[in-house]
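Visitor: Pasted the sequence and its predicted model underneath.
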Amino acid sequence: MSHVVISPIDNKPFATINLATGEQVTETIERSKKAFLLWKKVPIEERVRVVSKFIEAFVDKKDEIAEELTRQMGRPIRYAGGEIDGTAERARYMMSIAEESLKDVEIEDSDKPGFRRFIRKEPLGPILIIAAWNYPYLISVNGVVPAILAGNTVILKQSSQTPLCAQRFADAFKEAGLIENVFQILHAPHSEIEKAIKHPDIAYVNFTGSVEGGREIQKAASSKFIATGLELGGKDPAYVRSDADLDYTVEQLVDGSFFNSGQCCCAIERIYVHEQVYDQFVNKFVESTKQYKLGFPLKHETTLGPMVRTKAAEFVRDQIENAVKQGAKPLIDVSLFPEDKKNTPYMAPQVLVNVNHSMKIMTEESFGPVIGIMKVSSDEEAIQLMNDSEFGLTASIWTKDEDAAVKIGNEIDTGTWFMNRCDYLDPALAWVGVKNSGRGCTLSKFGFDYLTRPKSFHLKLITK
């Protein structure tokens, strides 16, 4: 059985991959378990050394990886290399903190002489990572590198839209000299992935994708006593206060809304602007949005490529149409973007005003190049609206007042709270979601806690 990857840039077949049978899936897991028994004994210093060589080998092929990425999911070539750089940044940070984060925790107590007590962070075993297509390398590295540094083995199931990305990781690990089968890739239909999750040797599942997909992952894993890491949907808000630097704020929020055609896990999807600066903000935002160049993503001048598939673009177009029927006002003349065509994944950016929370455009994940902007009269109103969501991945505030930013941030139900920036993952900070944005944690020193288990050593020392 095989799967054909259709490139969104021209709607033509780009690659064909063979899908694993049930027997092959089982064999992959069994190999992972055997490799785990070897890899977990490898000193952390050696694990770091191998991962360092992996990153060197990966970055060395940056240009060809970037073009291949563009052909698989449509991001303009001028930006595609940034994902390779970001992957290296995250991996290198996790390498830099691995020894300190994974070392034994010694318990010192002078009241109990004759004992040695410590807690060891044991690796879990074979870990199944199921990655999404929108940032296939960045999403994968969040789990793959920390898991391997912690002494686990990894089976990576990449999205069927970006399967070649998994092979790039495999090639780089092979070049780095990683023990065979510590890292494996798996292309398989959903039915077989469900069986893999239920396999007794899979110790943890990390999934990035839709809320519906997360529920299926959780359901499959519930037959065993294992944890899952789930990064799911988002409807990330921004609040522009009256004291914001408008030129800077507009520049950042336009990029946060439309980069990668809005197909970012933490893209800005709704903006609330204080009434004192609302008109100025909207005018500047619209003018900046008009500067995008929608077109063929392999041309360097293109700044907005196609969405991943026509179906995704039509979903966003329907959201916009329904909002307009309910009274929303579109501010972008689509004719400014001649490449925008219905029944294709090429879609112009759109800015909507006169929106409210009765419209799906302000409550339902769009994952596309559209933004709704609402006027608010106070911090309190902004807080209420930002929290009026089933999601909670990131949220941002744009202000010169740090104290106000922290105070308001304490009231927002979100995994990450930004001041004067957005749409960015700092590997030193815990990447988490609340509500329907998921559970678990990746990156930072806390990410290792989800890839290990504490094992207590209680030693009574006998002396003659």
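Guide: Sure thing, it's come through. Numbers count the residues shown, from 1 in each chain.

Visitor: can we go C-alpha only for contacts and neighbour counts from here?
Guide: Fine.

Visitor: for this structure, what spans make up the helices?
Guide: Under the criterion DSSP state H, the chain carries helices at the ranges 22-39, 44-59, 62-73, 77-102, 136-149, 164-176, 190-198, 211-221, 246-258, 278-289, 310-325, 379-387, 402-409, 444-447.

Visitor: Take this one as well and set it beside the first:
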Amino acid sequence: MYTTQLLINDKWVDASDGATGETINPATGAVIGTFAEATSTDVDEVVTSARVGFESDAWQGMSPDMRGRLLWRVAELIEANAEELAALETLDQGQPTSVSTNLSVPLAAQVFRYYAGFTTKIEGKVSPVSIPNQLTYQQRVPLGVAGLITPWNFPLDIAAWKLAPALATGNAAILKPAEQTPLSTARLVELCREAGVPAGVVSLLTGGAEVGRALVAHSGVDKISFTGSTAVGQEIVKTVSRDLKRVGLELGGKAPSIVCDDADIDAAVAGNLQGALFNTGQACGAFTRFFVHRKKVDEFTSKIASAADSLRIGPGQDPETVVGPLVSEEHLERVAAYVKSGSDEGAQLVTGGGRVMGSLEKGYFFRPTVFTGVTDAMTIAREEIFGPVLSIMPFDDMDEAISRANNTDYGLVAVVWTKDLATAHTLPRQIHAGTVFVNQLPLIDPGAPWGGLGLSGWGRELGAYSIDEYTETKSVFINLG
């Protein structure tokens, strides 16, 4: 059994009222640990501690070079503890070992190294003002205390790509992981302490939605970075309107995949299957709406349904597993309700469609599900399911495909499959999405921005753009007369 506490002012403590919550192994339904369920008093204390940490000489007096070395040291510690972190991610979240070992942990280390290089490159500029005898320049300064609220689908990675730029720019950070998956984030915070991050600069709050609401509403927090559902993101915007704190939101998605008539169908089937079922479809960038040229739709449907039906389903610890469990019983019921709505609204179920029973029935396993006969108005075509559900829809010409792909309130990710170079370069400009992939999976790299349009959120994470998300511009006027 794992036990995690709150980190407040560099001390691990229980919740002020002693309350705890349980975290579950989604592959078995068994309790694997407890976490401190923070109270509003704990939130007040952690914000006060973070403010002291932010303003401390140990942090504000640290040179950019030393801050970069600190982030680099965190990356080294992530790699040194890679096996443990991957095991925690698989145990707590359910993702296959191939994902946690080969993607989640390496990417987290890579993100810290990337932002370690930015600490010495946060530059301002001199402005040529027209006022006589003036030297006027701008600086990029940290915002202060940043509340970082992360989701349950990729706990370690998303914590890393919020925390690393927040620290690189000189902020103090309060991490609040999803209550379903606190374990890897708690371990990351321990590694930050081991690396030498000064007291109060990194803190940990655990608990449910009320803890997140208290953090968002707290007047001592200068920035909220949230990854999660669109509904919660909208609630956050309403809350922060009271004090106008800075906010960044990476929310839902309903990614279209356009398979052109000249596409390599076998490559499109393989890529779309991986893009749709990566982490059991529990990814905001997962491919979910498949617009396939009518000439190719029957071949595509037959091949992708057959391939989906053959995938190994099982616990993430099994190295042969391709499709792991959904994160919770509640989420499995949500996915099942969407699948039922698809059938009720007239879509044709090709394969899948239900919970895995037998030896896996205690876990939260759901079969990869493929629908045809889906219309743009159906619930499964409009709402984010966040599970292994694929909707296939034929199209006749590119104008139709683009219009239907853009017929959504979301705008996070899209993908195009084509052999034509002109299509590969011209089509992405016409698609309403923050990132468009061509002939590949929805990959993420620290050097490229990630974020969406519309109900997919505000702002960008990763790349140089995160520096702007965690800094403000300050102008200085000096009278030389």
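Guide: Right, received. Where do you want to start? Here the structure is a predicted model, which means the values were calculated and not measured.

Visitor: Drop the TM-score for these two in here.
Guide: Scored against TM-score structural alignment, normalised by the length of the first structure, the superposed chains reach a TM-score of 0.94; 460 aligned residues with a Cα RMSD of 2.1 Å.

Visitor: dump the residue contacts of the residue positioned nearest the centre of the first structure.
Guide: Relative to the mean C-alpha position of the first structure, the nearest C-alpha, by Cα atoms, centre = their mean, is the one of residue 139, at 4.6 Å. Residues in contact with residue 139 of the first structure (Cα atoms under 8 Å, 6 or more residues apart in numbering) are 131-132, 208.

Visitor: Which of these ranks first by neighbour count?
Guide: With neighbours defined as other Cα atoms under 10 Å, the most crowded of the contacts of residue 139 of the first structure is residue 131; it has 28 neighbours.

Visitor: sorry, back to before: out of the contacts of residue 139 of the first structure, flag the one nearest to residue 291 of the first structure.
Guide: Using Cα to Cα, residue 132 is the member of the contacts of residue 139 of the first structure that lies nearest residue 291 of the first structure, at 29.0 Å.

Visitor: Stretch 446-466 of the second structure aligns to what range in the first structure?
Guide: Stretch 446-466 of the second structure lines up with residues 427-447 of the first structure when matched by TM-score structural alignment.

Visitor: Can you give me the buried ones in that stretch?
Guide: When neighbours are counted by 16 or more other Cα atoms under 10 Å, the buried residues of stretch 427-447 of the first structure are found to be 427, 430-447.

Visitor: So which of those residues are in strands?
Guide: Secondary structure from DSSP state E places 434-435, 438-439 of those in strands.

Visitor: Any chance of those in TSV with distance to residue 417 of the first structure as columns?
Guide: Conversion of those to TSV gives the following (distance: Cα to Cα, whole Å):
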residue	distance to residue 417 of the first structure
434	12
435	15
438	16
439	16
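
Visitor: Trace residue 234 of the first structure over to the second structure, please.
Guide: Taking TM-score structural alignment, residue 234 of the first structure has residue 253 as its aligned residue in the second structure.

Visitor: Report the contact partners of its match.
Guide: Under the criterion of Cα under 8 Å, 6+ apart, the contact list for residue 253 of the second structure reads 284-286, 384, 410-413, 455-456.

Visitor: How about residue 95 of the first structure?
Guide: For residue 95 of the first structure, the set of contacting residues under the criterion of Cα under 8 Å, 6+ apart consists of 48, 51-52, 146, 149.

Visitor: Now with 7 Å, please.
Guide: Counting by Cα atoms under 7 Å, 6 or more residues apart in numbering, residue 95 of the first structure touches residue 48.

Visitor: Whichever residue in the first structure pairs up with residue 367 of the second structure: neighbouring residues, count only.
Guide: Residue 367 of the second structure maps onto residue 348 in the first structure, with residues paired by TM-score structural alignment. Neighbourhood size, residue 348 of the first structure [other Cα under 10 Å]: 31.
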